[in-house]
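> Okay, sequence plus prediction incoming.
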Amino acid sequence: MASLSTLSHFLQECISSLLTWKALALFLALMNLKNLPLVWHARLAHHLYRNIRRTPQDPHHPASTHPPPHATHPIFLPLTISSRTPILETDYNFHKSNSTYFSDLDIARTALATRIFTPGSRLVNRDLDAELASASASSGKAEKQQPKGGSKLGLYIALGSVFCSFKREIKPFERYEITSRVISWDEKWVYMISYFVRPQAGGKGTGKGRLLATALSKYVVKKGRVTVPPERVLRASGFLPERPAGSVASSAGGGGSLTPGDSGSEEGQLLDEGITATGTATGTATGVDAAVVREVLLDAGGGDDAVKEEQRERNVHSWNEEDWPWERIEEERLRGLRVVEGYAGLDAKLFEEWGGE
């Protein structure tokens, strides 16, 4: 009887010690690790550094993707990440709150943007420094173009807008995948589609399964107040070949180079007036992930420019140019642009109709 009494007393002490506030707080923290302070930043940094292409040998596609050779052009390859829904991300219906989809999208888009923009960002940034300096000198605006602190402005990627459509609920602690890919680009914007998917059996990491939500986002490449055509950066990254001689960008297409100081061009107006293509004053990135991406893209681009140029050449020849000539890439780009046509100009139309009231 004495031994049973001792055992009972010991168990009571163990249970009471486990039910302390500290133990409960630790349990809740572990159950909601995704929502703890700075964890979002750590996740962003993880996917950002994982997708930086630093050397000429780095592939176009992420390490987790194994597409059939040349089946899809690298610019259109999807990228998939996975996550779960902790209790702190649920709403009063006890499923993933609609507002929390956007923090997951920040991570997914950053991973994709890093992969496609990292190689060419330094090359384009260097070229634009020379072009803007030349334009400023010729127009006598050298002092105006000099940013505060005396350092040159860096090239960065800014989030313009996000549209999200919710299809099915995501239950607490349920695992889901977010698959993102570039579907098109025009003179200003790069359009990305993201799918929230419940993975099917044996389909982990493939992006295939039950559709839970769809999101459409658009990014703009900026250098200070100057808008850089996405095609220029993608070409410098080695994702796009040179335009064939005599080809002309369609009205829906992104044109090649920036011509600073030309008052007859949109880019010249951007340089002179400091406005975006839509006429809205801009000085900083609007995306929550833009500040981090801006610094890492420039840091990752360090090194010999000759090495970067060699990387670009290798990237250009890393897919079958007979299967994916410039004409086929352009056809796919225009197909995607037709799909997002209504979304692309929706905000401008809404403001035109009701913004002035």
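Looks like it arrived, so ask away.
> alpha carbons only for contacts and neighbour counts from here, please
Noted.
> So which elements touch the host helix or strand of Leu234?
Taking DSSP states H and E as the criterion, Leu234 maps to helix 230-236. Under the contact criterion of 3 or more CA pairs under 8 Å, 6 or more residues apart in numbering; DSSP states H and E, helix 230-236 touches helix 101-139.
> what sits against the residue nearest to Ala213 when sequence neighbours are not counted?
Leaving aside its chain neighbours, Ala213 sits nearest to Phe166 (4.5 Å; criterion: CA to CA, 6 or more residues apart in numbering). Applying CA atoms under 8 Å, 6 or more residues apart in numbering to Phe166 gives the contacts Asn98, Leu212, Ala213, Thr214.
> List buried residues within these.
Among these, the ones that count as buried by 16 or more other CA atoms under 10 Å are Asn98, Leu212, Ala213, Thr214.
> Make CSV out of those residues and add distance to Val162.
Formatted as CSV, these follow (distance: CA to CA, whole Å):
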residue, distance to Val162
Asn98, 13
Leu212, 17
Ala213, 13
Thr214, 10
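> Just confirm Tyr176 is within a strand.
Yes. With DSSP: H, G, I helix; E, B strand; the rest coil as the criterion, Tyr176 is part of a strand.
> what helix or strand is the nearest residue to it once chain neighbours are set aside on?
Excluding its sequence neighbours, the residue lying closest to Tyr176 (CA to CA, 6+ apart) is Arg198, at 4.9 Å. Mapping Arg198 onto the secondary structure by DSSP H and E places it in strand 189-199.
> mind listing the helices in this structure by residue range?
Remark: helices of the chain, listed N- to C-terminal, are 2-18, 21-31, 39-51, 101-139, 142-145, 230-236, 266-273, 290-300, 305-316, 326-339, 341-344, 346-350; assignment by DSSP state H.
> How about residues contacting the second one?
Which is helix 21-31. With CA under 8 Å, 6+ apart as the contact definition, helix 21-31 has outside contacts at Leu18, Leu36, Pro86, Ile87.
> what does stretch 199-214 give?
64, 80-82, 164-170, 175-179, 193-198.
> Ends of that stretch, what's the gap?
Looking at stretch 199-214, the gap from its leading to its trailing residue is 15 Å under the measure CA to CA, to the nearest Å.
> Which of the contacts of Phe166 sits closest to Leu132?
Sorting these by distance to Leu132 puts Thr214 at the head of the list, at 39.2 Å, by CA to CA.
> residues contacting the nearest residue to that closest one once chain neighbours are set aside?
If the residues on either side of it in the chain are set aside, Thr214 comes closest to Tyr195, at 4.7 Å by CA to CA, 6+ apart. Applying CA under 8 Å, 6+ apart, one finds that Tyr195 lies in contact with Glu177, Ile178, Thr179, Ser180, Leu211, Leu212, Ala213, Thr214, Ala215.
> how far away is Tyr195 from Ala25?
With the distance defined as CA to CA, Tyr195 ends up 34 Å from Ala25.
> Below is structure B, check it against A:
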Amino acid sequence: MFDSTETGQPVIGALLYLAGAYLVAILLVNVRSFPLVWHAQVLLPIGIMRCKYYILSFWHLISFHPAATRHSEVVRRLESACPVGAHPFEFTIICKCWTGPDDADWLGHLSNSSYAKSRDLALSKFAVKALPTFLNTGGWVALSSTSYHFIHEIPIFANYKVRLTIGAWDQKWMYLVCRFTSQSKKNHNRKTKGKISSGASPEESASSTPTPRESESSGLSGEEVTEALATSLRADVNDGTILHCFSISRVCFKVGRVSVPPAVVLACEGFSKPSTSGSYSSPPLHWSHAQALRSLSDSLRNYRLFLTGAWRDVAEEERWWNEPLSGVVEEQRKANLKKFEVVLAGVNGCMSIG
């Protein structure tokens, strides 16, 4: 007799296997969007850096050296990670990203809502690389707002990069610019056959400071300035770099609930104008002032007190953090800030519409 139960079991088993394989594939494709994955990618590196002082202090505790000696060694380790001598407008953070199905929209492009997730990765990396000692005082970077200008879509499964640079700052706010770029396949194949004659890679030539041209009038409307920013951010088509989007993020630096001027934070981390030396082993002149704040006692308490308000007690002529950011840096800061203020004014002006 023909037994339908026995013949049906292999079919059911095969269907269950296919269903299980499909479920596993769906989970793997969306693994980057699982709960807590964003937190691990964005917040965990910052958390580790913020605890680095205490981690290193505990490690050196077994040396049985005096507390001041241990503190001095730990601070030295922290300061070795600072961008000493770096030009603030040339400091660049690059994050390599990929457009997975979980980040794409129904048209097969990177969803507009997913740009913020990649931007968060760049902001996290910026905080860790640019502000190591600031983070260890309990400092953090607060995001106020972000404006996006979408130019070209990023197709699904495509690789792209997020380049973050400092645009400008005032007494409270800093403006960070993110460029979302990819490499043209046609030019990428051509690039692999020969090097650029200047000796600079396309990545290096495309990571210059994304600021508007100095010759542009500061009296432009918000829309005109935004278009001018987009034009100035577009990479030369000859190097094969495609600019898909750029964003402007307004952030401030806080220790607890107290805002710290960006110039104070940048100078304390070692940023300086280009005429000075640029390494931890051969630091700029102002670096000794920042080091003194962190080595006055057996903790970072004095440094924290300086950031949270003691800097106001320093006489104007003795404010050492102004000199390293003067000259060409200050000129570029003022020129860039005018453009960002016009864009911000245009956005704020739209709040009264409707």
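Happy to help now that I have it. Everything quoted here is computed from the prediction, not taken from an experiment.
> Could you check which residue of structure 2 pairs with the residue nearest to Thr214 of structure 1?
Using TM-score structural alignment, the partner of Tyr195 of structure 1 in structure 2 is Arg179.
> Likewise for Leu337 of structure 1?
Counting by TM-score structural alignment, Leu337 of structure 1 lines up with Leu337 in structure 2.
> How much space separates that match from Ile93 of structure 2?
20 Å.
> chain center to stretch 102-114 of structure 2: distance?
Centre-to-centre, stretch 102-114 of structure 2 and its host chain are 22 Å apart (CA atoms, centre = their mean, to the nearest Å).
> which residues in structure 1 does it align to?
Here stretch 102-114 of structure 2 aligns to structure 1 at residues 88-100, judged by TM-score structural alignment.
> what separates the lengthiest strand in structure 1 from the chain centre, distance-wise?
If you go by DSSP state E, structure 1 has its longest strand at strand 209-223. Relative to the centre of its chain, strand 209-223 of structure 1 is centred 8 Å away, using CA atoms, centre = their mean.
> Please settle this for me: is Asn189 of structure 2 part of a strand?
No. Asn189 of structure 2 sits outside any strand when classified using three-state DSSP, being helix.
> burial count for it?
Here the count is done by other CA atoms under 10 Å, and Asn189 of structure 2 has 12 residues near it.
> Tell me how far it lies from Gln183 of structure 2.
Distance from Asn189 of structure 2 to Gln183 of structure 2, by CA to CA: 10 Å.
> Can you check which residues contact both of those two?
Shared contacts of Asn189 of structure 2 and Gln183, counting by CA under 8 Å, 6+ apart, come down to nothing at all.
> how about Leu159 of structure 1, what's its match in structure 2?
Taking TM-score structural alignment as the criterion, the aligned counterpart of Leu159 of structure 1 in structure 2 is Leu143.
> Next: Leu234 of structure 1.
When the two structures are superposed using TM-score structural alignment, Leu234 of structure 1 falls opposite Leu266 in structure 2.
> now Pro78 of structure 1
That one, Pro78 of structure 1, aligns with Thr92 by TM-score structural alignment.
> Test my guess that Ser184 of structure 1 contacts Glu331.
No. The pair Ser184 of structure 1 and Glu331 fails to qualify as a contact (CA atoms under 8 Å) at a distance of 10.2 Å.
> neighbour count winner among those two?
In terms of neighbours (other CA under 10 Å), Ser184 is the more surrounded of Ser184 of structure 1 and Glu331; the figures are 26 against 11.
> check contacts around that one.
Ser184 of structure 1 makes contacts with Val190, Tyr191, Met192, Glu332, Arg333, Leu334, Arg335, Gly336, Leu337, as judged by CA under 8 Å, 6+ apart.
> Just give the number of residues close to the third one.
Using other CA under 10 Å, the number of residues around Met192 of structure 1 comes to 24.
> same question, the second one
For Tyr191 of structure 1, the number of neighbouring residues by other CA under 10 Å comes to 23.
> for it, what are its contacts?
If you count contacts by CA under 8 Å, 6+ apart, Tyr191 of structure 1 has them with Val182, Ile183, Ser184, Trp185, Leu216, Ser217, Lys218, Tyr219.
> could I get these as TSV with distance to Glu131 of structure 1?
Below are these laid out as TSV (distance: CA to CA, whole Å):
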residue	distance to Glu131 of structure 1
Val182	28
Ile183	30
Ser184	27
Trp185	23
Leu216	33
Ser217	30
Lys218	26
Tyr219	23
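> now those: which count as buried?
Neighbour counting by 16+ other CA under 10 Å classes Val182, Ile183, Ser184, Trp185, Leu216, Ser217, Lys218, Tyr219 among the contacts of Tyr191 of structure 1 as buried.
> so what's the counterpart of the last one in structure 2 up against?
Counting by TM-score structural alignment, Tyr219 of structure 1 corresponds to Val251 in structure 2. With contact set as CA under 8 Å, 6+ apart, Val251 of structure 2 has these partners: Val141, Ala142, Leu143, Ser144, Ser145, Trp173, Met174, Tyr175, Leu176.
> Could you report the distance from Val251 of structure 2 to Ser259 of structure 2?
The value you get for Val251 of structure 2 to Ser259 of structure 2, if CA to CA is used, is 11 Å.
> How many neighbouring residues does Arg333 of structure 2 have?
The tally of other residues near Arg333 of structure 2 (other CA under 10 Å) stands at 21.
> got it, and Leu297 of structure 1?
Leu297 of structure 1 is flanked by 27 other residues according to other CA under 10 Å.
> Name the nearest residue to it, ignoring sequence neighbours.
Distances taken as CA to CA, 6+ apart put Thr118 closest to Leu297 of structure 1, at 5.4 Å, once the chain neighbours are dropped.
> Which residue in structure 2 aligns with the one you found?
Pairing criterion TM-score structural alignment: the partner of Thr118 of structure 1 within structure 2 is identified as Pro132.
> so how many other residues sit close to its match?
Look at Pro132 of structure 2: counted by other CA under 10 Å, it has 24 neighbours.
> what does the one 4 residues further on give?
Burial of Asn136 of structure 2 is recorded as 21 neighbouring residues (other CA under 10 Å).
> check contacts around it.
Contacts were defined as CA under 8 Å, 6+ apart; by that measure Asn136 of structure 2 touches Met49, Arg50, Cys51, Lys52, Tyr53.
> Now Ile93 of structure 2: closest residue in space that isn't a chain neighbour?
Leaving aside its chain neighbours, Ile93 of structure 2 sits nearest to Leu164 (5.0 Å; criterion: CA to CA, 6+ apart).
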